[in-house]
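In: Provide a 3D model corresponding to the input given below.
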Amino acid sequence: MKRYCLALDLINDPKLITEYKAYHQNVWPEIKKSITDAGIINLEIYLLDNHLCMIMETDDKFSFEKKNATDAANPKVQEWENLMWKYQQALPQAKPGEKWLLMNKIFQL
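Out: A predicted model of the protein is given here:
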């Protein structure tokens, strides 16, 4: 099993943040299926103000490249991603089109 931590910001608007949280209380079944089919065993998203942190635990078959390709070919995932982009804003160091950025682990106890 591998663990990844990713970061992304939300648009700093309380109404939009409330809507974003509501969507994540009822994630579409097709999105959950795309996550588990990719080899993601557990996925958690944490929020502080407008900052998001996603922690993913994956099996050995998971790869970001394969997940990105599968998501690009899935109309329901694309619909979800387009909807979520209404609430999200790229981090300053993100390349065009990048959302979630992989964080580097700097400490482990």
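In: alpha carbons only for contacts and neighbour counts from here, please
Out: OK.
In: Which parts of the protein are helices?
Out: Counting by DSSP state H, the chain has helices at residues 14-24, 29-37, 64-72, 75-84.
In: between these, which one is nearest to L52?
Out: Of all these, it is helix 14-24 that lies closest to L52, at 10.7 Å by Cα to Cα.
In: Tabulate the helices of the chain (CSV), appending distance to F107.
Out: Formatted as CSV, the helices of the chain follow (distance: least, Cα to Cα, whole Å):
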stretch, distance to F107
helix 14-24, 29
helix 29-37, 27
helix 64-72, 23
helix 75-84, 31
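In: measure D71 to L47 for me?
Out: According to Cα to Cα, to the nearest Å, D71 stands 24 Å off from L47.
In: swap in Q89?
Out: Distance of Q89 to L47, given as Cα to Cα: 14 Å.
In: Between the two, which is the more surrounded one?
Out: It is Q89, of Q89 and L47, that has more neighbours when counted by other Cα atoms under 10 Å, with 19 against 14.
In: list the contacts for the more buried one?
Out: The contact partners of Q89, taken as Cα atoms under 8 Å, 6 or more residues apart in numbering, are 8-11, 99.
In: Next, the structure of the following sequence, for comparison with the previous one:
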Amino acid sequence: MSWQCLALDLRDDAALIAEYERWHRAEFIWPEVVASIRDAGILEMQIFRTGNRLVMLMRVGPEFDPEAKAAADAASERVQAWEALMSTFQQPLPWAAEGQKWVPMQRIFDLGGCEAGR
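Out: Reported below is the predicted structural model:
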């Protein structure tokens, strides 16, 4: 199992940010979206926000394949509808590739690696 960390910005509008957060509450998120996440081998997923910046943490199993998840999502009408809805709230990071939403983050520190120095 491993962790992945990704970042994305929301449009800098308090009402849109509040609506985005509402859609991510357990009672509003679409069950098909949750199923697509779990079916892809994502064991845990959390999204954090500061201002309009989002950070997503995912703990994935060894079977997780981001390309297979993207293909499965592209084949799902419901997931595509969710992505279209979420796009109304999101804006790409300035350094994102064309069409890229969530940008992988690079780990630059790991406390576990510091234990040898003690």
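In: on that earlier part again, show me just the buried residues among the contacts of Q89 of structure 1.
Out: 8-11, 99 (16 or more other Cα atoms under 10 Å).
In: what sits up against stretch 58-77 of structure 2?
Out: Residues contacting stretch 58-77 of structure 2 (Cα under 8 Å, 6+ apart): 1-5, 36, 40-46, 79-80.
In: switch to 6 Å and redo it
Out: For stretch 58-77 of structure 2, contacts defined as Cα atoms under 6 Å, 6 or more residues apart in numbering pick out 1-4, 40-45, 79.
In: what's the answer for stretch 31-46 of structure 2, then?
Out: Applying Cα under 6 Å, 6+ apart, the external contacts of stretch 31-46 of structure 2 come out as 56-61, 64, 69, 79.
In: can you name the residues of structure 1 that that stretch overlays?
Out: Residues 29-44 of structure 1 are matched to stretch 31-46 of structure 2 when aligned by TM-score structural alignment.
In: Then stretch 86-95 of structure 2?
Out: Going by TM-score structural alignment, stretch 86-95 of structure 2 sits over residues 84-93 in structure 1.
In: First-to-last residue distance for the matching stretch?
Out: Termini of stretch 84-93 of structure 1 sit 20 Å apart (Cα to Cα).
In: same deal with stretch 75-94 of structure 1?
Out: 24 Å.
In: do the same with stretch 99-106 of structure 1
Out: 22 Å.
In: Can you name the residues that contact the residue nearest in space to the middle of structure 2?
Out: Closest to where the C-alpha atoms of structure 2 average out (Cα atoms, centre = their mean) is M56, at 4.6 Å. Residues near M56 of structure 2 by Cα under 6 Å, 6+ apart: 5-6, 46-47.
In: Skipping its backbone neighbours, what lies nearest it in space?
Out: Excluding the flanking residues, the one nearest M56 of structure 2 by Cα to Cα, 6 or more residues apart in numbering is I47, at 4.3 Å.
In: ok, how many other residues are close to that neighbour?
Out: For I47 of structure 2, the neighbour count with other Cα under 10 Å is 14.
In: how near is it to L54 of structure 2?
Out: The value you get for I47 of structure 2 to L54 of structure 2, if Cα to Cα is used, is 7 Å.
In: That's all I had, so thanks and see you.
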